[in-house]
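> everything below, folded, please.
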Amino acid sequence: MAQISLGVADAQRAGEFWMRALGWVRRPPRWDGDDWFVVEPPPGGRGTPIALDVSESPAPEFPRIHLDLTADGDLAAEVARLVGLGAQRVDWPFYPPPTPGEKPFVVLADTEGNRFCVEG
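All right, here's what the predicted structure looks like:
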């Protein structure tokens, strides 16, 4: 997979959020004046880059696709960190009832309203 693209109203704001959230870096522009914002793992890191495409359409309330992040350690602490970076908690009506052995998760929205999950 080359990259994942997210629609955003403000690519700079979204890019800064995702760089801090993931500990990633901005891909260098392809040419002078290129305002395409792509975040990617730092050199030697792993992961699929995220392109932040300017879009005038709002983020869907119940998207058919979203990102899943894994909390390394304490789920509540990771959620608090992401909220501190600008994410918002989402009241998600489709939480399944907890089952033994299943990891808990929390639904958040990035600075642009794109939903993502954080798994404990």
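> make it CA atoms for all contacts and neighbour counts henceforth
Will do.
> right, and the helix or strand after the longest helix along the chain?
Taking DSSP state H as the criterion, the chain has its longest helix at helix 11-22. Following helix 11-22 in sequence order, the next helix or strand is strand 25-26 (DSSP states H and E).
> the helix or strand that that following strand is followed by packs against which elements?
With elements assigned by DSSP H and E, the helix or strand that comes after strand 25-26 is strand 37-40. Other elements packing on strand 37-40 under the criterion 3 or more C-alpha pairs under 8 Å, 6 or more residues apart in numbering; DSSP states H and E are helix 11-22, strand 25-26, strand 50-54.
> between strand 50-54 and the first one, find me the angle.
Relative orientation of helix 11-22 versus strand 50-54 (axes from the mean of the first three to the mean of the last three C-alpha atoms, to 10 degrees): 160 degrees.
> of the helices and strands packed on strand 37-40, which stretch is the most buried?
Compared across the helices and strands packed on strand 37-40, strand 50-54 shows the largest average neighbour count, a mean of 20 (mean count of other C-alpha atoms under 10 Å).
> so what touches it?
With contact meaning C-alpha atoms under 8 Å, 6 or more residues apart in numbering, strand 50-54 is reached by 3-11, 14-15, 36-40.
> could you redo the last one with a cut-off of 7 Å?
With contact meaning C-alpha atoms under 7 Å, 6 or more residues apart in numbering, strand 50-54 is reached by 3-11, 15, 37-40.
> list buried members of those by neighbour count.
The neighbour-count criterion (16 or more other C-alpha atoms under 10 Å) marks Leu6, Gly7, Val8, Ala9, Ala11, Gly15, Phe37, Val38, Val39, Glu40 among the contacts of strand 50-54 as buried.
> now the other sequence, so there's something to compare against:
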Amino acid sequence: MATRLVQVNMKARDDAALGGFWAEALGWAVSSEGPGVTNLEPEGFDYPDPVAVVVDLVASTEPKTVKNRVHLDLATTSLDHQAELVARLRDLGATPVDIGQGAVPWTVLADPEGNEFCVLEPREMYRDTGPIAAVVVDCADPRRMTDFWSRATDWTVHEVSDRDAALRSSAGVGPYLEFLRTPEVKSGWNRVHLDVRPYPGDDMGAETARLRALGATVIDLGPVEVPWTVLADPEGNEFCLLTPR
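Take a look at the predicted model:
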């Protein structure tokens, strides 16, 4: 058994408006599975497919108070493309932010609701990822996180060190999942989190038990009935185990 990373879930005050921004940023199509939910995926995409990790925006009244521990890195093909993309995103409502990055070749921006993301300079490893180069998770221990997530999913480890790590779908397509050592301590629920999904025919209960054996913990939502299971990884980052598909 294994899961695979299928989507990034992002809370939003206005899911439709923020979804419009990200659809323009990524060049993706917009749909909605219901009120308060905006879904983004590439045109003609057959979900789920490792060629892309889609984005779901879910309405929430909770304000953003701290830097997100999960963010997107956007890929570019040249320095001109990077400059053009940054300018276009700023026209769409993004703003430059200083998170202590110093003098770096990438540009750090925040979307219209303050969610941080990076527009990377061109890098060879991201030449075939699509618009999202990587989904990046801040952490205290990249090696520990890599050990958990490489066993929790069928993603392959590409590099790992005490400073950072990178995984990618075993199919060798789509964005990377990266873990970056940061000094900040997790505070409150993550406003952006990962969603994983088992393969068709897998058993939800058995998969939940497997993830718990690897170090995940189940989060009790109280008297709320949902078809998915909410867990936390070994560093407390919430993620959702969706139904097999």
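> with distance to Arg64 of the first structure added, can I get the buried ones among the contacts of strand 50-54 of the first structure in JSON lines?
Formatted as JSON lines, these follow (distance: C-alpha to C-alpha, whole Å):
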{"residue": "Leu6", "distance to Arg64 of the first structure": "13"}
{"residue": "Gly7", "distance to Arg64 of the first structure": "14"}
{"residue": "Val8", "distance to Arg64 of the first structure": "16"}
{"residue": "Ala9", "distance to Arg64 of the first structure": "19"}
{"residue": "Ala11", "distance to Arg64 of the first structure": "21"}
{"residue": "Gly15", "distance to Arg64 of the first structure": "22"}
{"residue": "Phe37", "distance to Arg64 of the first structure": "23"}
{"residue": "Val38", "distance to Arg64 of the first structure": "22"}
{"residue": "Val39", "distance to Arg64 of the first structure": "22"}
{"residue": "Glu40", "distance to Arg64 of the first structure": "23"}
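> those: which two are farthest apart?
Taking C-alpha to C-alpha, the two most distant members of these are Ala9 and Glu40; they sit 19.7 Å apart.
> where exactly do the helices run in the second structure?
Counting by DSSP H, the helices of the second structure are 15-26, 79-92, 142-152, 204-214.
> which of these sits closest to Ala59 of the second structure?
Closest among these, using C-alpha to C-alpha: helix 15-26, at 5.3 Å.
> now the contacts of strand 50-54 of the first structure in a markdown table, with distance to Arg46 of the first structure?
Output for those, formatted as a markdown table (distance: C-alpha to C-alpha, whole Å):
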| residue | distance to Arg46 of the first structure |
| --- | --- |
| Gln3 | 12 |
| Ile4 | 14 |
| Ser5 | 17 |
| Leu6 | 19 |
| Gly7 | 23 |
| Val8 | 24 |
| Ala9 | 27 |
| Asp10 | 26 |
| Ala11 | 22 |
| Gly15 | 18 |
| Phe37 | 18 |
| Val38 | 15 |
| Val39 | 12 |
| Glu40 | 9 |
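> show me which of those residues is closest to Thr48 of the first structure.
Looking across these and measuring by C-alpha to C-alpha, the closest to Thr48 of the first structure is Gln3, at 5.4 Å.
> what sits against the counterpart of the closest one in the second structure?
The alignment partner of Gln3 of the first structure in the second structure, by TM-score structural alignment, is Ala134. Counting by C-alpha under 7 Å, 6+ apart, Ala134 of the second structure makes contact with Leu72, Asp73, Pro175, Tyr176, Leu177, Glu178.
> ok, back up a step: so which of the helices and strands packed on strand 37-40 of the first structure is nearest Val83 of the first structure?
Nearest to Val83 of the first structure, of these and by C-alpha to C-alpha, is helix 11-22 at 9.7 Å.
> name the nearest residue to Trp155 of the second structure, sequence neighbours excluded.
Ser169 (4.3 Å; C-alpha to C-alpha, 6 or more residues apart in numbering).
> likewise Trp92 of the first structure?
Counting by C-alpha to C-alpha, 6+ apart, the residue nearest Trp92 of the first structure is Val107, at 6.7 Å.
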